[in-house]
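In: Make a model of this:
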Amino acid sequence: MSIFESFILALIQGLTEFLPISSSAHLILPSAILGWEDQGLAFDVAVHVGTLAAVVIYFRKEVMSLLTAWFGSVFQREHNKESKLAWLIILATIPACVLGLLLDDLIELYLRSAWVIATTTILFGLLLWWVDKTASFKQDEYQAGWKQALIIGLAQAMALIPGTSRSGATITAALYLGFTREAAARFSFLMSIPIISLAGSYLGLKLAMSDVPVALDMLSVGVVTSFIAAYLCIHFFLKLISKMGMTPFVVYRLLLGVGCWVDGVFS
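Out: Here you go, the predicted model:
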């Protein structure tokens, strides 16, 4: 893989990881449509590191507050709204971890195709549109309960299917449960920290146990580019979401899905 391809794929990863349009779909499509070779395990680790650093640094105050409150709840039995939110994020992470380990091989073998991506991109895009139009927008993430966190966690597990979008699924579920758009996005982004950390660690372990060659220049481009793109994406998404809603992303998903179907028919 060339440096140019590394830059483009890292840019795609950074821009799409936190938008409700599926980063996995966009990383699969260049190989399916343009004939680019698979980015490989080492590159996957690099872009996970970049996007993880972006969300942790952007939400550094919230992360420190949640961690402090969580440790306080564990060792000193002190509970507040931050410790509650921290526990809810942990709970919401469990379904994707369990199903990811159980279904990883199945997903790799049967679900990473342009046809699957096209179908899930369209269906979950329409679901996002419907929920965004009918949501009540009544609560923030600190008002959530364990049942709501579990439902959002199950939605995150659904995003193991390429084209679904992790952020799209979690934001859709949160909106359905009555979250405001901003609260749904924040909860989704905070949920991404443990799941990206675990996924990156898993991929890193696989990389360490393999004999895959590591190109440091390619990895550096991947980390830096995905970090910058993800950080800017989070910032502007949170600034604009209350004004523009989800409709632009729904329209994009529909166009992308139709494009995938057309490519699948004529390729």
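In: contacts, neighbours, all on C-alpha from now
Out: Noted.
In: can you give me the helices for the stretch 51-200 of the chain?
Out: 60-75, 81-110, 114-134, 146-158, 166-176, 181-208 (DSSP state H, counting those that start in this stretch).
In: Let's see this one next, to set against the first:
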Amino acid sequence: MANRKNKKGKGSSWKKMLVLLIVFVILVGGGYIGYKKYTAYQKYLAEQKQKEEEIRKQKLAEEQKRRELEQAQKQIGDLIAQMRDALKRGKYSLVRELAEKAKKIALAYNLSTDEIDRILREMNLAIAMAQLSKLEKIDDIYAYLPVRNQLKKIPRYPEIASRWDRLWKKTFQNEYTVLLELAEITSKKASEGDSPEINYTLSKSYLKQAKSIVASGKARSDINREKNILDVQSQAYVSNIGRSFQPVNLYR
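Out: Predicted coordinates:
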């Protein structure tokens, strides 16, 4: 009887141990699974928090950029207003200074410079018109070359193209007239016996240059004046130059 009880007691103990072992395994396994779930959830929360922080920082950066852009646009607008005021007052150096500041800001924020360039063109056109008007008032035909050289420096804007072309042609017409005057003066001196060979040669050269300008289509010819010069040149040659080329014994 005692042995049976002992065997029965031992069997119950093993069963209890087995049950406890199973319970332990279940608890440990469940705890491990729970821990894994917990850590995964915590990782998820951390990632979400990081994403939210990145989004918040991005929004702050975008808002900061937007405010800076608005500030830059306002600064450019103020500078453009100052440029227009300076342009009205003829303060061209100030216009350029303000334009440089405005362009620097515009380029930094990738903003348009069209309005700035438009004002600068208005200024350059105003300067060109003033310079052109000054040259147009010069009546001295002998100033044809300085006028032409200065005209080359003035941009030929469409708004002043016709005036520019007219003055350009006038410089060549004046040059033609000056050459005729010089040809007349030197031919007259030659006919009067004043260094006839030199003045005759000069007169021929001046007339040739004048005719070349006409031939190039840059000036209108004065046929009557050219003919008169040729007549005086012929007279000078016959009177004071031709005889020096005659053989010494021709009339002996």
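In: Please work out the TM-score for the two chains.
Out: For this chain pair, the superposition-based TM-score is 0.23 by TM-score structural alignment, normalised by the length of the second structure; 86 aligned residues with a C-alpha RMSD of 4.8 Å.
In: Dump the helices of the stretch 51-200 of the first structure to TSV, plus distance to residue 222 of the first structure.
Out: As requested, the helices of the stretch 51-200 of the first structure are exported to TSV (distance: least, C-alpha to C-alpha, whole Å):
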stretch	distance to residue 222 of the first structure
helix 60-75	22
helix 81-110	22
helix 114-134	23
helix 146-158	25
helix 166-176	20
helix 181-208	14
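In: Kindly compare burial across these and name the winner.
Out: Greatest average neighbour count among these goes to helix 166-176 (a mean of 28), per mean count of other C-alpha atoms under 10 Å.
In: Show me the residue at the heart of the second structure, geometrically.
Out: The centroid of the second structure falls nearest to residue 117 when counting by C-alpha atoms, centre = their mean (8.5 Å).
In: any residues touching stretch 60-67 of the first structure, and which ones?
Out: 56, 82-83, 85-86 (C-alpha atoms under 8 Å, 6 or more residues apart in numbering).
In: Please tabulate those in JSON lines, including the columns distance to residue 65 of the first structure.
Out: Formatted as JSON lines, the contacts of stretch 60-67 of the first structure follow (distance: C-alpha to C-alpha, whole Å):
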{"residue": "56", "distance to residue 65 of the first structure": "12"}
{"residue": "82", "distance to residue 65 of the first structure": "7"}
{"residue": "83", "distance to residue 65 of the first structure": "9"}
{"residue": "85", "distance to residue 65 of the first structure": "10"}
{"residue": "86", "distance to residue 65 of the first structure": "9"}
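In: farthest pair in these?
Out: By the measure C-alpha to C-alpha, 56 and 83 form the most distant pair in the contacts of stretch 60-67 of the first structure, at 17.5 Å.
In: about what we covered before: which one of the contacts of stretch 60-67 of the first structure is nearest to residue 121 of the first structure?
Out: Relative to residue 121 of the first structure, the closest of the contacts of stretch 60-67 of the first structure is residue 56; by C-alpha to C-alpha it sits at 27.4 Å.
In: neighbours of the closest one, just the number please.
Out: Look at residue 56 of the first structure: counted by other C-alpha atoms under 10 Å, it has 18 neighbours.
In: Make sure it is actually in contact with residue 193.
Out: Yes. In this structure residue 56 of the first structure lies within contact range of residue 193 using C-alpha atoms under 8 Å: 7.0 Å.
In: So residue 41 of the first structure is in contact with residue 203, correct?
Out: Yes. Taking C-alpha under 8 Å as the definition, residue 41 of the first structure is a contact partner of residue 203 at 6.9 Å.
In: Heading C-terminal from the longest helix belonging to the second structure, find the next helix or strand.
Out: Assignment by DSSP state H gives helix 2-88 as the longest helix of the second structure. The helix or strand immediately downstream of helix 2-88 of the second structure is helix 92-108, counting by DSSP states H and E.
In: Okay, buried residues for that next one please.
Out: Residues of helix 92-108 of the second structure classed as buried: 92, 95-96, 98-99, 102-103, 105-106 (neighbour count, 16 or more other C-alpha atoms under 10 Å).
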